[in-house]
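Peer 1: No letters, just coordinates:
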C-alpha cells in the first residue's frame, strides 16, 4: 500500500456493527448477554465508530482494523461507492497477501487463540483432514476502545523489514 494511501486510511473511521447478529442469534437459539464483555455492548444494538487504522494495545504497531471487510457496516464520511471500493481493496490485500495469513494445522486437542485487534479469522471447510468433528468455543475478553496513536509505526518499520 502506498504511503499516501496509508496516510489517508489513518484519517478514516468506520461504523462497526454486525447487521446479522440478531438474526444469527435467533437462528441459533443463542441467548444474548447484556452487556457482552464491555459495558458498551448492550443488547443487540451496538454500532461504535472505530479508526480504520488502529494501534495494537500490546505491540504498539499500526494495522488496519481486521474487521474492515466483514465487521463494519460502512466507512464513515465517504460516499457509498468509495466505501465499497476501500473495503473491497482492503479485503483483497488481506485475503491475497500471504504475509497476512496464519494457517492452523488442526490436530487432536489443538487450540487456537487470536486477538481480534489485528487478526482476521475464518473456519475453512477442511474438517475432512481431521478425524471427527472440529468444534469451537468463543471466549471474548473486554477489549480496549480502539485508538490510533499517530506516533505508532507498522510492523515492517518496527522490525526493520523492507517495504515491498
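Peer 2: Received, thanks. This one's a predicted model, so the numbers in the text were calculated from it and none came from an experiment.
Peer 1: Every contact and neighbour count from this point should use C-alpha atoms.
Peer 2: Noted.
Peer 1: Number of residues surrounding the closest residue to residue 158 other than its chain neighbours?
Peer 2: Among residues not flanking residue 158 along the chain, residue 61 sits closest, at 7.4 Å (C-alpha to C-alpha, 6 or more residues apart in numbering). By other C-alpha atoms under 10 Å, the residues close to residue 61 number 20.
Peer 1: structure B:
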C-alpha cells in the first residue's frame, strides 16, 4: 500500500494485522491521505506519532473502538505537524481517554467540524467544557450512549459552539430546560 503515492482514502477497520509498523510504512509513503479509518485495530501511541509526522492533509480519522492507544497518542498529534486539517474525528468506544486526552484533542484539532464520541461511558462535564471552549468550528457532536453523566452545565457549554447544527445523544436524565 505504501507505494500508492496518490492514495487518498484508506479503510483498515477491523484489520487485525494492522499495527504500528504498518501504519509507519503506509503514512511514510502515502503523503496525501485524506481519509483514514483505523477503527477496531490494535494501533498504539506510535501510530499517532507517524500520523503527526506524515499526514499533513488528513481530514477524516476514525480510531473508534481501538483501545491500545493512550492519551499520549493525541499529545503526539499536538506536538507534531500533521493532522492540522482534520475535520472529522471518531473516538467512539475509546474509554481509555482521560481529561488529558480530551485536552490534547481540543488543542490539536482546532478546526474540527465533526466529533463522534459514542459509547464513551466516562464522558464528563469537564471533558465537554474543555472541548467546547476550544473547538469553535464544531458543527456536529455525536454522543450516543455517552451523555448519561452529563449535566445541564455540559449542554450550556455547547451553546458556545456557534457553528453547531447537530447534537446526538440519548438516555440523559440530568438535562433540564433551565
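Peer 2: Received it, and whenever you're ready, just let me know what you need. Quick caveat: nothing in here was measured; it's all calculated off a predicted structure.
Peer 1: Could I get the TM-score for this pair?
Peer 2: TM-score of the superposed chains, computed with TM-score structural alignment, normalised by the length of the first structure, equals 0.22; 61 aligned residues with a C-alpha RMSD of 5.2 Å.
Peer 1: hang on, the residue nearest to residue 158 of the first structure packs against residue 155?
Peer 2: Yes - applying C-alpha atoms under 8 Å as the test, residue 61 of the first structure and residue 155 come out as touching, 5.8 Å apart.
Peer 1: for residue 83 of the first structure, what are its contacts?
Peer 2: 74-75 (C-alpha atoms under 8 Å, 6 or more residues apart in numbering).
Peer 1: Next one: it from residue 7 of the first structure, what distance?
Peer 2: 17 Å (C-alpha to C-alpha, to the nearest Å).
Peer 1: Equivalent analysis for residue 75 of the first structure, please.
Peer 2: In terms of C-alpha to C-alpha, residue 75 of the first structure sits 15 Å off from residue 7 of the first structure.
Peer 1: Looking at these two now, which is surrounded by more residues?
Peer 2: Higher neighbour count among residue 75 of the first structure and residue 7: residue 75, with 24 against 12, using other C-alpha under 10 Å.
Peer 1: In what element of secondary structure is the closest residue to the more buried one other than its chain neighbours found?
Peer 2: Among residues not flanking residue 75 of the first structure along the chain, residue 14 sits closest, at 4.1 Å (C-alpha to C-alpha, 6+ apart). Following DSSP states H and E, the helix or strand that holds residue 14 of the first structure is strand 13-15.
Peer 1: continuing past that strand, what's the next helix or strand?
Peer 2: Downstream of strand 13-15 of the first structure, the next assigned helix or strand under DSSP H and E is helix 21-28.
Peer 1: Buried residues of the helix or strand containing residue 85 of the first structure, list them for me.
Peer 2: Using DSSP H and E, residue 85 of the first structure falls within helix 80-96. For helix 80-96 of the first structure, the neighbour count (16 or more other C-alpha atoms under 10 Å) marks 83, 86-87, 90-91, 94 as buried.
Peer 1: can you put the residues you listed in CSV and add distance to residue 54 of the first structure?
Peer 2: Output for the buried residues of helix 80-96 of the first structure, formatted as CSV (distance: C-alpha to C-alpha, whole Å):
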residue, distance to residue 54 of the first structure
83, 18
86, 16
87, 16
90, 14
91, 16
94, 16
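Peer 1: and of these, the nearest to residue 49 of the first structure?
Peer 2: Nearest to residue 49 of the first structure, judged by C-alpha to C-alpha, of the buried residues of helix 80-96 of the first structure is residue 83 at 14.5 Å.
Peer 1: Quick check: residue 81 of the first structure vs residue 87 of the first structure, distance?
Peer 2: In this view, residue 81 of the first structure and residue 87 of the first structure are 10 Å apart by C-alpha to C-alpha.
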